Structures are given as C-alpha cells and as structure tokens.
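> no sequence on this one, just coordinates:
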C-alpha cells in the first residue's frame, strides 16, 4: 500500500509497504525497488568532485580558524594517500585516533586503493587500562599499519606489545603522501575494487562487551546511501551541510553521515566537541559558527544540547536558522526531549522543521527503516527502506524484528559461530530488537521501537518488565534531571533503577554547576526526583512500570566494562553485571540511606 507523506515542504518519497503473514510471522518490504547504486565509494568521491570541485567538503577547527578541504583537494590528497597504500599489502589499516580531516583523507585513500580502514573507539587505546578490547581487535583484524593523528595521546598503546611490528602512520606521513601524483599501482588496485570489496571494518560490542568485527563492503555502504537518496530526494537539489561529532568508529557517524555528505557533494564540519560537560562548549561554538541544514545526534547528545538551547536564544536561533531535518538514532528519544526540541524550533521561527529517525545497526550499514513521513512524537522508526525486507517474529508478548537486504553483512570477522547464530533459517539477520506495528492492518503507518529483546526481564511474580519503554518514560517524567537509567529487578519483587544525573539539566534547579556527588545530595535535585517519581508511580501503578527505588551513581559509565559506547548508548546488561554491588544495595531488604525509596 502506498500513501503520500505531505511533509514540511521537503520532497520525500511516498510511503509504500508490501506485506504478508506467513507461518506465524509478518513480512514487510518496501514498495520501492532499490535502484542500482554506484559500485564503489571511490566512485562517489570522483562523482562529487566532478559536480562541485571547489565546494568545501571537509572542515575542522585549526587554532582560531578553520582548515577547509574542497572536493578537488580531497580527491588529489586521497589519490596520493591511495598511491602510498597501494605500495603495501592489502591488510586493513587500524585507526586509533578520532574524527579529523586527515582521518577522512586516509579513509578516502583506502576507498580508492581497496585498503580496508578499521577505526576503533579512541577510548580503547587511551582510557583503557589493560587494552583488552584493542588486543582482541588486533588478533582478529591482523593489520599491518596503524594510524594516529599524533603519537602523544597514543604512545602507551603504540609502545605495547599488542601493536609491535606495525608500521605507524601519523598526520605528518599522510601530508607527505598527499602531494604525490596518482600512481600506476593505485590505478591497478582501484580497477579491482568492486561491490564485494571490504571498505571498512567496524567493531561492535553488542550485549557481550567483546568487540565483533563487521566487514562493511563497498556494495553494502553504497546501497545504503542509494536507499537514503531515494527516500530523501530533496538532497539532490540541496547539498547537505553537517556539523557532526558522532565518532567514525561507529556506523551512525562513520557510515550514515559521512557517506551521505559524500554521496550528495555536501559539506561536513567535523565537530571536536562531545555531549560531555568538558567538551560541550566546543560543539556550541561550532553550531554558532556554522548553521547546519541537517543535524544528526543520539538522545544523549540532545539531552546535553537542549538545556543550552533553552538558555541561549542566540544559539538556538543560529542552530535552527537553516535546519531542514533534525534526526535522532541509536537509542529511543524520550518524549520530553522531542517536545522541547519542537518548541525550540517554533520559537526560533522554524515551525516546519522535519523531525525524524531511522533504525538499524552496524550490521545493516546502518539504515534499515526510515520514518520519511510526518511524525507527531518520538518512537516511530518508520518503514522498510528500498531493498530491505523485515520479518516480525512473535517472542512471548513481543515482536522480534529481523532484517534482510543488500546492506546487511554476510557475517562477522573470523567469528563463524557468532555468524551462524546471527542469521535465521531464511537468512534474516537477528538484530535483537523488538517492534510494534502502529496499526497491524496498515503497516505503512510505521513501526514503534519496543526495546531490546534481551533487556526485558520478569519480576518474581512472572510479570514482564519492558525496559525500553520504562527507560524512556522515566527519563521524560524526571526531565531535565536524569541523563540515563539502568533498570534492575530480575526475579525480584519490585523495580529499581540506577541513574546518572544530567549536569546541564540540574543547573536549572541548583542555579550553579556542582560536582556530581554534590548534585546527588542537593535538596532541589532530591525534591524534584521525589516528586517526579511519585507522579510517575501514580500514573503507572502496575508492578511492571512502578519504580520502588532509585540509586544515583556518581562515577560515569565505564567503557572498559562495556557500559557505554562512544555514542552514549548505555548497555543495560553490561552495566548491571559491572555494578553488582550497587545493584545489591539498590535491591537490598535494608537499603543504605543513599537509595531513594518510594512507598
């Protein structure tokens, strides 16, 4: 069935979904056939350069100014770097450092030369104490070269036996290579790059905390961009301008956003900030300097940004001045944040802002569904993208969603058992998420994200607790005080939550910035939490939703323990495992005074 979206003055694809029920499962397919995508990402760079050679492609802060690289300059640099890479073997290049222009040019050189690039979380080589995840990655990846923008922050990792024997590339070496002419060796290598060639290897931890390598082929990534181009045809006439911090070690920033800019000959300002108190100021400065046309972020990023927009009218006006699309992904967005963003946009004179989302994973390149129609609230993740087929399988009282399509991986890197377990008998990838149909008889109205299948648990009474719904509901109810929560109570008598405070949101109550430990005991914060949770419980009296206890955590999520990703996604299971002592206090028959109890 097909319907028009009539959305916000943007040209978007009509909604079209074909569906059938078979053997107890529901199958959904896009009504739009996937048109043939360009075969390689290198061809995207060459095409963009032909269309807009002088347009700024990449920019980053450099002292008081900006370092800007046009498409023509990027192609020349990528050919030089690709020529250098073509002189060596075709083993992946391990990338330890974060987003930068040099990182991007290395990646583009890899695309041209058929050299896979493998960016990993910066924390694995800087914050980690034992380099456990880095060791595992190197064992699976077997790189021969490693890139860092500069040695200093990574010296401890570079000096370890894990990376011994690897050729170290820095920005200095890259800049020397950028001046080289394209070599015959590069031409020979590029001629053999095709849709099945591996462009990147990204590592995803999932629920186990052990990184799994996902080979991303040129065909997977190009097909995903073709899907976006068909769903958002306005991009053909409106080259996007992005201000983006999302790390390239993850698929959202590194595949969805970077390749979207490349496909449509847009401009990317690499934001050195992050949604952390010590780095948020850089993001605010960048958003004042460059007004994005599309803005992509995760819920944790919006939770940090919204209080700043509410306090600074000039910042808010600048941010929304040219914004056409505001997009969230990677986790569920609390309804409160959706409402506040919508209000801010209208106050800034941008009443027609298209607020939307999509859904997918590293294994799906990432986009598998898209909400390319008007939404009134958060939660609807849209319909299958062109070329994608979804299979909805009943699991208890949930519908597990599985994915098949040209942008889905063929398997994990050197993990045959995990690969076998990742696909069902029909070849659908088991992503581990649950969904609900907005209208079971009209799938074109979209799917609602219904949490992770593995995160939900039963109380001792046998009552199921839907962790995803409880998490987003509680964050909205306690806004703007809580940053994130972890839900506990498996086989117990009640639900308790471990929670982190949102420092920016708390300022509205305390009227001053305070350390986390002081915020946790501040009377205004405690009173707000008490009142908010009591109101939540009055509105949600069922045991499956009622909060009995809250314990505020002073120390941030630990990336070594797998509690959090670079994007701010909290792994519920890993956090509960890593914080067994806190969970025991939370659920104790005689809890300590710092545990807030609700009668």
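Thanks, I have it. Owing to the predicted nature of the structure, the values given are computational and were not obtained by experimental measurement. Numbers count the residues shown, from 1 in each chain.
> CA atoms for contacts and neighbours, from now on please.
Fine.
> Past the host helix or strand of residue 327, which element shows up next along the chain?
Using DSSP states H and E, residue 327 sits in strand 325-328. Sequence-wise, the next helix or strand downstream of strand 325-328 (DSSP H and E) is helix 335-347.
> which residues are in contact with whichever helix or strand comes after that following helix?
Next along the chain after helix 335-347, taking DSSP H and E as the criterion, comes strand 354-360. Strand 354-360 has contacts (Cα atoms under 8 Å, 6 or more residues apart in numbering) with 7-8, 324-330, 366-372, 374-375, 378, 380-382.
> just to revisit the earlier point, for the strand holding residue 327, give me every contacting residue.
Contacts to strand 325-328, defined as Cα under 8 Å, 6+ apart, come from residues 293-299, 353-358.
> do stretch 69-84 as well
Under Cα under 8 Å, 6+ apart, the answer for stretch 69-84 is 45-46, 48-49, 52-59, 105-106, 108-110, 112-113, 174, 177-183, 185-186, 265.
> Next up, a structure to set beside the first:
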C-alpha cells in the first residue's frame, strides 16, 4: 500500500469516523480525503510531476496535514523542514533536494518566513513555487511565484477526478515518500530517503506495539517536520483510524485545556513535555481520559515514568529508540512494562528486523556486553540523497545500519543505550550536531578555534557549550557570541554557554579530545 492508498482506504471504510478534531476544525475521514484531493489537483495544475520534491516549512496545522497527504497523492516526495531553521539553513535543504516548491507561512512567532528565505541569498534555481498555508495574500519580491492558499487551490478545480485518480495510481509502494534531513558528523545536511512501503510497515508495527487503536484521540504536539510528529503522529493515526488533534506549538496550559476539552487519550513527546506538565497546575484539569503516554529521544528517568503514571494518572507509558536513518524506530518498550524497564531500556526490535551489538572489530559481542548498535530490516533507509559514500559508511555489506550509538542487548532482547559514538547531543528532544554548530561559529571574526559539547541541563536534558579559542588580538565576549549565533542557528543549536580557553586539547592526529572537555564540564 501507499500513503495515498491509505487515505482513500480510510475514507471508503470509515467515512464518518473523525479524522481531525480540535480548535482548528473537525473532519471525518471522508471529508479529509476530499480536502486532500483538492491539494492533489492543485499540485497537478501547478505543474508538479511524479518524483518532484516539495518542502513543507510550516508549524503544525490541519493544512500541513492536508498539504502533505495531497502532495503525496500527486506523486510528490515530501521534504519536511523544521520551523526552527533560519533562512540560510532552509535554503540549504531546498537546494540539496532540488525542491520545486516550498509550502510555508507568512508569519510564525514573529518571523517572516518568505523574507527569511529571500534574505538568505542562496540561489535556488529549481524552486518555482512558494505556497502559503496561512491566510496571507501571497505577495512578495522573490524570484519564485508566491501563491496564497486559495490562489494555490483555485487552478486545481479544472482537473477532473479521473485524472487525479490516475496520477495517484502512478505512486508505487517502493516510491520515495519523503526525504528527512539530518546533519551528519561533518555538519553537512544529509537527506534520508524512505519509501511508502517501509514507512507504513514500520509505523503499523509501532502503532501495534504502543497499543494505538481506533477512536483514540491523539494530541499531536511533536513537530510534523520530525518523524515523531509526521510518522508516529499523522500516519500512525491514519493506520489505526485514530483522531488527530494537532497543536501548532506546545504550550503547557493550552495542552492541559485540550486534554480536558477534547478528551485526549494519547500524548507523546520528549521527557521535557511531561516534566513541564508535572510542574504545572495539572490537578486543576480533568485528565482522566489519558490512557497512553509515550516518550523518548533523551534519557528517561524511572522517576519520571512513575510520576506520569501516579501524578498524571496515565496508566500506560512506553518508550522507544530510533533515528531518522532507521525510519524513526529501532526498538519499542511496551506500555505495560514495569517502570524500571520502560525507563532503563528502549525495548525490543521490530518484527522482521535484527539488532546486533558489535565490538570495535565489527564482531558480535556477548549478551550484556557494550558495543555499537546496528540494525537490519525494513526500518533501514534506502540511503542518503546523492551521497553514496556516506550511505556505504552507514549501511554495511550485510545490510546493517550502523547507528553510531553504544548499547547492550540482554538475553531477552531488551536494548539499553549506554553512550554515543557520535558527538551529537539532544536538546529537549532535538538532535544537535557539534560539527554543524562549530562550522557556523567559526565564521565569527573573534573566534579562532571552537569545539562544541553537550552538557547536562535539568530541564532540556542537554544543552550546548562552546569552548572557544579567541582570534589573535580579539576580546571575545561570550554573551555577544551567543547573541550573534541566535540569528544564524535554530534555537536548540545555540550554545547556552561559551567558555574561553587558550587552546583546545588535541591528539597526535589533530583531533579535538572532546571527552576531555566533557570531563571538565
């Protein structure tokens, strides 16, 4: 099956079931399919062809859902982009993916998104259309065509329904459905290729493992630009005929109100989300509808799992582990497991997949012994976009994806994460890559050398610390460096601390000894 096929199937079999609810509106699965078809027709009318790439750089919304599903129906490959990225970062993703169109909003959190993109100065010769998903008029001085939402949809009304069905039929299960970009250890963005077939297979298993079921009401707070929001949110709800309740951005009070008013049954997010809910006046809200909570993406203390169950009164809690290259899922700890197991492990691998722990020589280790986590199965990406060398480095000749994480696998098949081979750190559920941040900081005139590490943070799990060697004769100001970086990096990538040093510790090969810097932290 394909994702467009799934949308059509749900409309046919469950036409009156509620697909989307909440303040933004209510749609049955039949109504959702009609809205999606309108976007498919509009995409065809705008000249988008099967296999073209389209970016979506916008906050969570009903229109994000409709646009993504409609573009997929036109055979387009989605390129979801985080709203946290600035213009230059987004332009890099659009250029690397040769995107023909980008769907965005005029304003979000005080930022003008089309203006940010135009001001990046990055040539985007393939970009033909900028489509606004909000109600802005669609005017601007950029080199590409800017369409309002209504202006985008209008030309599609002349496309006949049979042509739309014919186009959707061209989408094959093994067609590339999306390209999710994730920075590698070199700091350059890498596009991860996934197909319709493997995406639906992986998240069908995910939905079964976490016990998502029909008529669940799932509060979607995770960004749709991320696997957690898009695939473990939108697509999982479609797979299980659950109701989506999208939230533009997480706000503790607003979330508590929605849980009460919409009778939310499922809530998933990074540990910080639940920490914030527990710190709020949650006793003033009726949260008894909640039956399932899910978290991951960072260290999950056993005490947090206990408090979700006892204080928020959510009977079932699950954790999971994955990375973009594993289609978002390597393992899942079931929601009925004891708190110590949910917090202390990341569960078992998917059916049809195989997890191996390898030593430094690439040989399997004994149960309980640490080594690099590798996985083989349907949850391994096709590869990196236009990067065969990086693909060969990530996926070995036997088809195992090397995660770069260190863990142990016990005799019962439960996986534990013990360390990271990569330097990446996780800020409130968002992956931050030191090499990428360092590359930007080295553009600062007062910085001669820099190394970025993750340091513990009570709320976010980890935040960045930049260890800076000032340029000769410069009087580097830590506060000024942090402020300078805010306009060039997504918020979670901005270092929270800048430490000035005379030199960085390096080995004989010139590599920075980051563990030594971490030890000092």
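It's in. The model shown is predicted, which means the values in this text are computed figures rather than measured ones.
> Give me the TM-score for these two chains.
The TM-score (TM-score structural alignment, normalised by the length of the second structure) is 0.74; 434 aligned residues with a Cα RMSD of 3.7 Å.
> Buried ones from the contacts of strand 354-360 of the first structure, can you make that a ChimeraX selection?
To isolate the buried ones among the contacts of strand 354-360 of the first structure in ChimeraX, judged by 16 or more other Cα atoms under 10 Å, type:
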select :7,8,324,325,326,327,328,329,330,366,367,368,369,370,371,372,375,378,380,381,382
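> so is the corresponding residue of the second structure for residue 95 of the first structure in a helix, a strand, or just coil?
Matched by TM-score structural alignment, residue 95 of the first structure corresponds to residue 56 in the second structure. With DSSP: H, G, I helix; E, B strand; the rest coil as the basis, residue 56 of the second structure sits in strand.
> residues near residue 56 of the second structure, how many?
As a burial measure, residue 56 of the second structure scores 26 neighbours (other Cα atoms under 10 Å).
> How about residue 318 of the first structure?
Count around residue 318 of the first structure with other Cα under 10 Å applied: 18.
> can you check residue 191 of the first structure too?
Around residue 191 of the first structure there are 11 residues (other Cα under 10 Å).
> Would you mind measuring from it to residue 114 of the first structure?
Using Cα to Cα, to the nearest Å, we find residue 191 of the first structure at a distance of 9 Å from residue 114 of the first structure.
> what's the answer for residue 295 of the first structure, then?
In this structure, residue 295 of the first structure and residue 114 of the first structure are 30 Å apart, going by Cα to Cα.
> and these two? which has more neighbours close in?
Neighbour comparison, residue 295 of the first structure and residue 114: the larger count goes to residue 114, with 29 against 21 (by other Cα under 10 Å).
> Give me the distance between the aligned partner of that one in the second structure and residue 480 of the second structure.
Alignment note (TM-score structural alignment): residue 114 of the first structure maps to residue 75 of the second structure. Shown here: residue 75 of the second structure relative to residue 480 of the second structure, a distance of 47 Å by Cα to Cα.
> Residue 256 of the second structure too?
Distance, residue 256 of the second structure to residue 480 of the second structure, using Cα to Cα: 37 Å.
> How about residue 500 of the second structure?
From residue 500 of the second structure to residue 480 of the second structure the distance is 13 Å (Cα to Cα).
> These two: which is more packed in?
A direct count of neighbours by other Cα under 10 Å for residue 500 of the second structure and residue 480 places residue 500 higher, at 16 against 10.
> residues in contact with the more buried one?
Residue 500 of the second structure makes contacts with 467, 468, 469, 470, 476, 478, as judged by Cα under 8 Å, 6+ apart.
> give the contact list for the nearest residue to the second one once chain neighbours are set aside.
Closest residue to residue 468 of the second structure apart from its sequence neighbours, by Cα to Cα, 6 or more residues apart in numbering: residue 450 at 4.5 Å. Remark: with contacts taken as Cα under 8 Å, 6+ apart, residue 450 of the second structure is in contact with 438, 441, 442, 466, 467, 468, 469, 504.
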